[in-house]
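> Compute the structure for the input listed below.
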Amino acid sequence: MLLSLLRRRPLHSTATLLRFLHHPIPNPTDQSAAASAAAAPATVSYLISSCGLSPSAALSAAEKFHLKSTANRDAVLALLNEHGFTKLQIANLVSKHPALLAASPEKTIKPKLEFFAGIGYTGADLGKLISSDPNLLLVSLEKRIVRNFDLLKTLLGSPEAVVAAIAGSSRLLRYNLSTMMLPNLQTLRDHGVPAPKIVMLATRYPRVLMKKPDHFTKIVKLLKEMGLKPILTKFILAINVMSGLTTATWERKLAVYRSLGWSDKETLMAFTKHPYCMLSSDKKIREVMEFFVKKLHWEPAFLAARPKLLCLSLEKRTIPRCSVFSILESKGLVSWKSGVHTFLLISEIDFLEKYVIKYREQIPEVLEAHQGKLEFVGLQKRYRRS
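So this is what the prediction gives:
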């Protein structure tokens, strides 16, 4: 440690060096131990017995905050219990923000709990919201929470839409929307995104709208350059995907698909058709591509044109359905040539009705195949799709 410090900040005199040697840098472990020792036993005991914290969590919370009277903290806990918070939610809340136990029950906490109950959050749902974001009890109710809620209601059209958006990101009620969300909404309008699609983005993926405006604008422009049309739902999905990808991750995905036979052009085409193909893990991409190429003998280009297939679960959907179809094909009841990929994409209900329920009496094996109990060995190469 000394050599490292000297390299970063040379000691220019003997006196300085002597002072350093006689007054070494404090050990963080020693500091933590001292803080632990200073934690009031009564506070630790209260946090364990009344708030449900584990001994280690109680000790950690007590290091940050010391409770002096029981009246206030008991009133806070009573309020939380009255509004349906579970024991685990209370424990999580106090563990994250023990100072809330010193907040005014009547002036600070109760009005906010009543506001959230009034817009539809009650019981465990209210506890889930607050315990996941305790800061909601600390910001101003009138100046921030109510103001943001009313603004969002105007933008999204209904209280229900606002509640849906809050469920995705409670920060919508805490942050200054005029510097973050509003500029991004205007960017969407300026680029021709219809109002219903904007509401969709705000309710399904609200965190995306909390991105820095300059970064958000770059994403929207890039997607338009790729050929995605702002009027389509795919445009909204692509914004969500792109906002969560770093440049390094994007380049790595391109390299993975390149190694599996796709050109960069084909990968971009696949992304514009089904943006979520860029969110699958590298491992899943390789496993799924290997299955389709080796078991079904499909060419990579065929898959690039149908990227949604790569996002299906191999174990729960693709393999069981292929097994069912293989059995039916061997009996001459269906044909792979009719478009094997289509039965992978239809809904589970439709698949069950058309390929399992319809034939289970005549061919009981289809039920076992659908349950994943039969091995799928693959197709004959004569069914290659390119």
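> use CA for all of it now, contacts and neighbours both
Noted.
> Please tell me how far Lys316 sits from Lys373.
For Lys316, the distance to Lys373 equals 11 Å [CA to CA, to the nearest Å].
> and what of Asp30?
Taken as CA to CA, the span from Asp30 to Lys373 is 58 Å.
> So those two - more neighbours on which side?
Lys373 (13 against 10; other CA atoms under 10 Å).
> this one next, for a side-by-side:
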Amino acid sequence: MVVCTEGIGVPRGSGMFRQALQSVAFLSKEKVTAKVDYLKKTFGWSDAEVRIAVTRAPMLLQRSKDMLQRRSKFFISEVGLEPAYIAHRPVIIGFSIEGRLRPRYYVLKFLKVNGLLDRNRGYCYIFKIREEEFVKKFICPHKEAAPHLAEDYAATCKGEVPTNFKFA
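Sure thing, here's the model as predicted:
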């Protein structure tokens, strides 16, 4: 397991070493290799980008192919993120599309389309911040300009797509 962990690019002294060990603990070397190849194919990553992503988020090796495919489609096709951006911020792959990623993406897109965003924020920041902080920074300041925003965001978190969040 240690050799396999070091083989995917996580050195023994790394803070992620223990998590990487857990990620490969029940996987054969062939399965790890297959998962790395799948990550390259699914996200369009180079060998170096896969190494960066797995080193920063070894839990990627434990994710199902279906989950990885859905995240790739969302980030690359829907949001328009570059594969390299995702590789350098792989923690975002672990977040729920329905409960966190898509609702926040829709809020950000709504704010941009309507000229309500005072500065451009990176998607990683938007996806990672705590729920309370997201609401405080991106929903509450726009109560007057977009009184429906909080309700639409809550509805989107439940899986609905409010009319205000339907973009052409």
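> Trace Arg102 of the second structure over to the first structure, please.
Structural alignment (TM-score structural alignment) places Arg102 of the second structure against Ile319 in the first structure.
> Check which helices and strands the helix or strand hosting its match sits against.
In the assignment (DSSP states H and E), Ile319 of the first structure maps to helix 319-330. Judged by 3 or more CA pairs under 8 Å, 6 or more residues apart in numbering; DSSP states H and E, helix 319-330 of the first structure is in contact with helix 340-345, helix 365-370.
> possible to save the ones you listed as CSV with mean neighbour count and distance to Met181 of the first structure?
As requested, these are exported to CSV (neighbours: other CA atoms under 10 Å; distance: least, CA to CA, whole Å):
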stretch, mean neighbour count, distance to Met181 of the first structure
helix 340-345, 16, 35
helix 365-370, 21, 46
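> Could you export those as TSV, including distance to Val377 of the first structure?
TSV is the format used below for these (distance: least, CA to CA, whole Å):
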stretch	distance to Val377 of the first structure
helix 340-345	16
helix 365-370	12
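> What are the buried residues along the longest helix anywhere in the second structure?
If you go by DSSP state H, the second structure has its longest helix at helix 29-43. Neighbour-count burial for helix 29-43 of the second structure, with 16 or more other CA atoms under 10 Å as criterion, is recorded at 32, 35-36, 38-40, 42-43.
> likewise stretch 262-269 of the first structure?
262-263, 266-269.
> that older thread, and the helix holding Ile319 of the first structure against the second structure, how far off on average?
With mean CA distance after the TM-score superposition for the first structure, helix 319-330 of the first structure departs from the second structure by a mean of 1.1 Å once superposed.
> surely Ser23 of the second structure meets Val54?
No - assessed by CA atoms under 8 Å, Ser23 of the second structure is found out of contact with Val54, at 10.0 Å.
> Filter the buried residues of stretch 262-269 of the first structure down to the ones in helices?
266-269.
> Now render those as a markdown table, adding distance to Leu155 of the first structure.
Converted to a markdown table, those look like this (distance: CA to CA, whole Å):
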| residue | distance to Leu155 of the first structure |
| --- | --- |
| Glu266 | 38 |
| Thr267 | 35 |
| Leu268 | 33 |
| Met269 | 33 |
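> what range in the second structure does stretch 55-71 of the first structure sit on?
Against the second structure, stretch 55-71 of the first structure falls on no residues (TM-score structural alignment).
> so how far is that stretch from its chain's centroid?
Taking the mean of its C-alpha atoms, stretch 55-71 of the first structure sits 31 Å from the chain's own mean (CA atoms, centre = their mean, to the nearest Å).
> Quick one: the buried residues of stretch 262-269 of the first structure as TSV, columns for distance to Lys224 of the first structure too.
Shown next, in TSV, are these (distance: CA to CA, whole Å):
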residue	distance to Lys224 of the first structure
Trp262	22
Ser263	21
Glu266	17
Thr267	16
Leu268	13
Met269	13
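> what about the helices in the stretch 151-300 of the first structure?
159-168, 181-190, 195-204, 213-225, 233-243, 247-259, 264-273, 282-294, 300-304 (DSSP state H, counting those that start in this stretch).
> Distance from the longest helix of the second structure to the middle of the chain?
Relative to its chain's centre, helix 29-43 of the second structure lies at 18 Å (CA atoms, centre = their mean).
> what's it packed up against?
Checked by 3+ CA pairs under 8 Å, 6+ apart, helix 29-43 of the second structure has helix 47-56, helix 65-72 packed alongside it.
> matching residues in the first structure for the first one?
Okay, so that is helix 47-56 of the second structure. Going by TM-score structural alignment: helix 47-56 of the second structure matches residues 264-273.
> Contacts for the matching stretch, please.
The contact list for stretch 264-273 of the first structure, computed with CA atoms under 8 Å, 6 or more residues apart in numbering, reads 226-228, 234, 238, 254, 257-258, 277-278, 301, 304-307.
> Same check on stretch 112-119 of the second structure?
Stretch 112-119 of the second structure is contacted from outside by 108, 111, 142, using CA under 8 Å, 6+ apart.
> corresponding residue for the second one in the first structure?
With TM-score structural alignment defining the correspondence, Leu111 of the second structure maps onto Leu328 in the first structure.
> Look up how far Gly123 of the first structure lies from its match.
Leu328 of the first structure is 51 Å from Gly123 of the first structure, by CA to CA.
> More neighbours: those two, which one.
Under the neighbour definition other CA under 10 Å, Leu328 of the first structure and Gly123 were set side by side, and Leu328 has more, 20 against 16.
> Setting aside sequence neighbours, what's the nearest residue to that one?
Val334 (5.8 Å; CA to CA, 6 or more residues apart in numbering).
> helix/strand/coil for the one you found?
coil (DSSP: H, G, I helix; E, B strand; the rest coil).
> residues near it, how many?
So Val334 of the first structure, with other CA under 10 Å, has 15 neighbours.
> Report the separation between it and Arg19 of the first structure.
Look at Val334 of the first structure and Arg19 of the first structure: by CA to CA, they are 86 Å apart.
> Kindly report the same for Ser281 of the first structure.
Ser281 of the first structure sits 53 Å away from Arg19 of the first structure, going by CA to CA.
> How about Lys308 of the first structure?
From Lys308 of the first structure to Arg19 of the first structure the distance is 66 Å (CA to CA).
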